[in-house]
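Asks: Pasting the sequence and the predicted coordinates here, then a few questions.
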Amino acid sequence: MMSDTFSSLSKMIEQVGKDKGIDKQIVIDAVVQGMLVAARRKYGTYRDIEAQYNEETGEVELFEFKEVVADEDFIDEEVELKLTDALELDPDAQVDDTIGVRLETGELGRIAAQMAKQIITQRVRDAEREIIFEEFDQRKGDIASGIARRVERRSIVVDLGRIEAYIPPREQIPGEQYRPGDRIQGFLSDVRQTTRGPQIIMSRASEGYLMKLFEMEVPEIYDGIVEIVAAAREPGQRAKIAVRTNDNAVDPVGACVGMKGSRVQNIVQELRGEKIDIVLWDEDPARFVANGLAPAEISKVFVDEASKEMEVVVPDHQLSLAIGKRGQNVRLAAKLTGWKLDILSDSNAAARTAESIFNLMLVPGMTETMAQNIFQSGFGSFQALAEAQVDDVMMIPGYDDPDKAGSLIQEAKDLLDSYVSEGREIPTAPQAAETKPVNDGDAKSAADQRLKDELAQLSQANEAAAVAEEKDSATEERVSE
């Protein structure tokens, strides 16, 4: 009976290899190891027993090896073999040789046979898990589809055939609901090897899923003619992708949109109505940001490369469009481009410019043109000049001389010290009277006029101060005479 049991173990090698897709040698090694463990359990671990697979008979054979000793020195039959007995097995046997004696597998017993089966089953299962892990690890970053089976702790369990995958709550598109039996598609974002076997994480909310969908839908992307440079998503609501091409004959945005929007609409349907903006990538960060904020129109962009920040100025009536619903448009644009963005309207930007020019003209001898040059070089106040380095100030037109740049910094420091020592507040530009909402052109004109008025007032104040100084000087001269 036991012989039949172990015979069936050897016969299953071919079948298991075919059914599980496991290398035949792995199954053989598992069977051999199982037989060896069973034999040692039966006969003891101190006996020298080996198991071998016989390719001709298709069975596992057990051999016990014993040391040949002289008949008069024979003590332990478990590990020793008399020379006379050894000569019967092998006529060339000599003392100190080792001879293998075949053991019958039918003598192992039921418990040992069950143990062998358990070991073989475990080894085969481990090999199968390793094969599945390697298969899906190579597929990581691809799209897979399966059948939704159930929900565990808010995670959707997806049957992929040979294994189950999980879509955690954070990787699901908000508002989506699936019932058992529904077909579901997702992005293979992670494959982990755990003690319970491979664990596969799928995502429907990642940027990788969006990019892969475009690769499947747009042949130009699959062929490498069009490249997706970056993507940003707020799953279920809105997404942006940036594309480019090295082929001037191809319109990358048009290729992604497709005839009458057919390509992008297929993706929108898969993402349950998520709106997708396709923008043109540009190596110039300012242009890229302007494209990323589409459909809003951009008036001007101020770039701070050191902190990787941009100040984007838009027409007054485009401000809400640039920011988007609850800041969605600017958030996606910032994520897409990798820059921190600050959105301003034309009127607000003009008012801030006027305030900065007014502040800079507090420096003695500062003209409006000089103040504008300094402001356009990135210094919005004389306080900023007071803390600046000479090399930075030398970048301002007209201040490329180290002495001149140092003198400007010192004047700004002296002015700041005078306000601090006297306990005076630094003056701000007079606020213009409130007016009714105007269009973009009127807003710019009003801001320019307000700036001129403020500068005129400041100029008058400076002239009055100069006249007062002349009078004081004249009085001092008369007194001295």
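Replies: Structure's in. What do you need?
Asks: C-alpha only now, for contacts and for neighbours.
Replies: Noted.
Asks: Please, where are all the strands along the stretch 251-400 of the chain?
Replies: For the stretch 251-400 of the chain, applying DSSP state E, counting those that start in this stretch gives strands covering 275-280, 300-304, 309-314, 340-345.
Asks: Against that first model, consider the following:
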Amino acid sequence: MAITSANQLELLQTAEAVAREKMIDPALVIEAMEESLARAAKSRYGAEMDIRVAIDRKTGRATFTRVRTVVEDDELENYQAEFTVDQARQYMDDPKVGDTFVEEVPPVEMGRIAAQSAKQVILQKVREAERDRQYEEFKDRAGTIINGQVKREEYGNVIVDVGTGEAILRRNEKIGREAYRPNDRIRCYIKDVRREARGPQIFLSRTAPEFMAELFKMEVPEIYDGIIEIKAVARDPGSRAKIAVISYDGSIDPVGACVGMRGSRVQAVVNELQGEKIDIIPWNEDQPTFLVNALQPAEVSKVVLDEEAGKIEVVVPDEQLSLAIGRRGQNVRLASQLTGLDIDIMTEAEESERRQAEFAERTKLFMDTLDLDEFFAQLLVSEGFANLEEVAYVELDELLVIDGVDAATAEELQARARDYLEAQNAKALENARALGVEDSLIAFEGLTPQMIEALAEDGVKSLEDFATCADWELAGGWTTVDGERTKDDGSLEKFGITLEQAQDMVMTARILLGWVDPADLVTEEEADEDDATEEAEA
């Protein structure tokens, strides 16, 4: 068929109809038509020709043009779409490289195959425009709740109609053994929106902790208004959850506001989550206090926090142990997720037994190294001395407060401790030299002979080796993989080296080797201070 005056207006009418149906810009449909007509024309005039089509937005008239570009003589490759300066002089005045010559060509007769190809181009362009519109619509809605209608279920995954597109609720994002039938209404959390080759993919979730937080925001006006803030959420989907809240208004109880009159607010969330039991906990900046709250309903006797390791020890009465751990470890697991800490729960009896073991171990250390009787060694431990270094280098007055210790005895104790430590240091240095440690590392300030020996056993034998170490390789640390925290052992961890100390030591080594200019470090510190000041002022 030819594009004649009889059907010119039909192009515009078709474009308008398709645009309305697909809710896209009519100009995109017309551009698709132009491209499809140009493709059909190329099949008639030749694929190497640069044929372009322009449809008048008012009259619908389609204009077919052939475009040729002026190129250098040695760059001429496509004789149908390019020509040299000399060739162009036949058609143009004073042609230059890069100029284009446009001439109108007769409209083409579209056969059945060309018409089908044109239709495919238009459909493809319309689909792409539809996908772009869907992506633009949903990309900013990630992190919100959406209501949809179940269309079908495929291999356990639920396909949800969300109005202008489809979204997917994967089976691992469903609560428990939820089952849905076509046309069921469903409420989900938009977890992610991705632009993919097959179109925008909208991923939904009903198990995400954020889903519960958004539900509370819908049910509790104080959260929506910012008076109450949800600080943390931990869930065992379909079974139990813990949510930590804080109020910025002293007259409003955050827990009571979330529970609502006769539990109406929290019950609305529970019903949406298939009966999931929810513990609402007051948030506290003090981590031990927060943890005590998080382990409710169990009672806690004592909390010991190791901030560096991100680990916390909790002591509970013997009869409270099962309640603190919960069925299948659920209570302590949720409390750990809520606080971001590894929690080690023990009974008062177990804690007492451990303290006794530590007391006996330290007593034996002092007996063996200082040649003391058991009673005297126990006196040292009772006064808080944990190692030989504390005995050797503590102020003499701190030893004199021990019953039965006079100045002569205190001096003798310190002399024995120092002699033993010096002997150990000499032995450690001897072992380190035997392992091939260089003098540059031995002379490095801040490393004890025992530390140098430990480094040598791990293959660090020179100052260059030490300068290439990462801080966690020296001080140890923790790595979280798939939600599980694993311990990374450090070469100097047993000596109590912190990450900050390890960073300082490694940086000092790099400065000594000339790898780092101290002036650059000062500039970076000043920049960090300026950034911190700007943030505080903001």
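Replies: That came in fine, so what should we check first? Small disclaimer: the values here were computed from a predicted structure and weren't measured.
Asks: Report the TM-score for the pair.
Replies: Laid over one another, the chains give 0.70 as their TM-score (TM-score structural alignment, normalised by the length of structure 1), with 379 aligned residues with a CA RMSD of 3.6 Å.
Asks: hang on, the earlier thing: now mean neighbour count and distance to Arg233 of structure 1 too, for the strands of the stretch 251-400 of structure 1, in TSV please.
Replies: Compiled in TSV, the strands of the stretch 251-400 of structure 1 are given as follows (neighbours: other CA atoms under 10 Å; distance: least, CA to CA, whole Å):
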stretch	mean neighbour count	distance to Arg233 of structure 1
strand 275-280	20	9
strand 300-304	16	24
strand 309-314	21	21
strand 340-345	19	17
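Asks: Go through those strands and name the closest to Ala30 of structure 1.
Replies: Closest approach to Ala30 of structure 1 among these is made by strand 275-280 (53.1 Å; CA to CA).
Asks: Which elements pack onto the closest one?
Replies: On a contact count with 3 or more CA pairs under 8 Å, 6 or more residues apart in numbering; DSSP states H and E, strand 275-280 of structure 1 meets strand 238-245, helix 252-257, helix 262-270, helix 285-292.
Asks: mind checking which of the ones you listed is nearest Gln94 of structure 1?
Replies: helix 262-270 (79.1 Å).
Asks: what's the mean deviation for that closest one versus structure 2?
Replies: Its aligned residues in structure 2 lie a mean 0.5 Å from helix 262-270 of structure 1 after superposition (mean CA distance after the TM-score superposition for structure 1).
Asks: Over which residues of structure 2 does that helix lie when aligned?
Replies: Aligned by TM-score structural alignment, helix 262-270 of structure 1 falls on residues 264-272 of structure 2.
Asks: Would you pull up how far the matching stretch lies from the middle of the chain?
Replies: Stretch 264-272 of structure 2 sits 30 Å away from the centroid of its parent chain (CA atoms, centre = their mean, to the nearest Å).
Asks: What lies in contact with it?
Replies: 212, 215-216, 219-220, 258-260, 276-278 (CA atoms under 8 Å, 6 or more residues apart in numbering).
Asks: where along the stretch 101-250 of structure 2 do the strands fall?
Replies: Using DSSP E, counting those that start in this stretch, strands in the stretch 101-250 of structure 2 cover 145-154, 157-161, 166-169, 185-196, 199-205, 228-236, 240-247.
Asks: Of the ones you listed, which is nearest Gln424 of structure 2?
Replies: Gln424 of structure 2 lies closest to strand 228-236 among the strands of the stretch 101-250 of structure 2, at 49.2 Å (CA to CA).
Asks: Show me what that closest one is packed against.
Replies: Counting contacts by 3+ CA pairs under 8 Å, 6+ apart, strand 228-236 of structure 2 packs against helix 209-219, helix 221-224, strand 240-247, helix 330-339.
Asks: who wins for proximity to Val292 of structure 2 among the ones you listed?
Replies: So among these, helix 330-339 is nearest, using CA to CA, at 9.2 Å.
Asks: Read off where the closest one ends up in structure 1.
Replies: With TM-score structural alignment applied, helix 330-339 of structure 2 matches the range 328-337 in structure 1.
Asks: Average offset of the matching stretch relative to structure 2?
Replies: Superposing on structure 2 and averaging over aligned pairs (mean CA distance after the TM-score superposition for structure 1), stretch 328-337 of structure 1 comes out at 0.5 Å.
Asks: mind listing what's buried in that stretch?
Replies: Buried residues in stretch 328-337 of structure 1, counted by 16 or more other CA atoms under 10 Å: 328-337.
Asks: now stretch 219-229 of structure 2
Replies: So, applying 16+ other CA under 10 Å, buried residues of stretch 219-229 of structure 2: 219-220, 222-223, 228-229.
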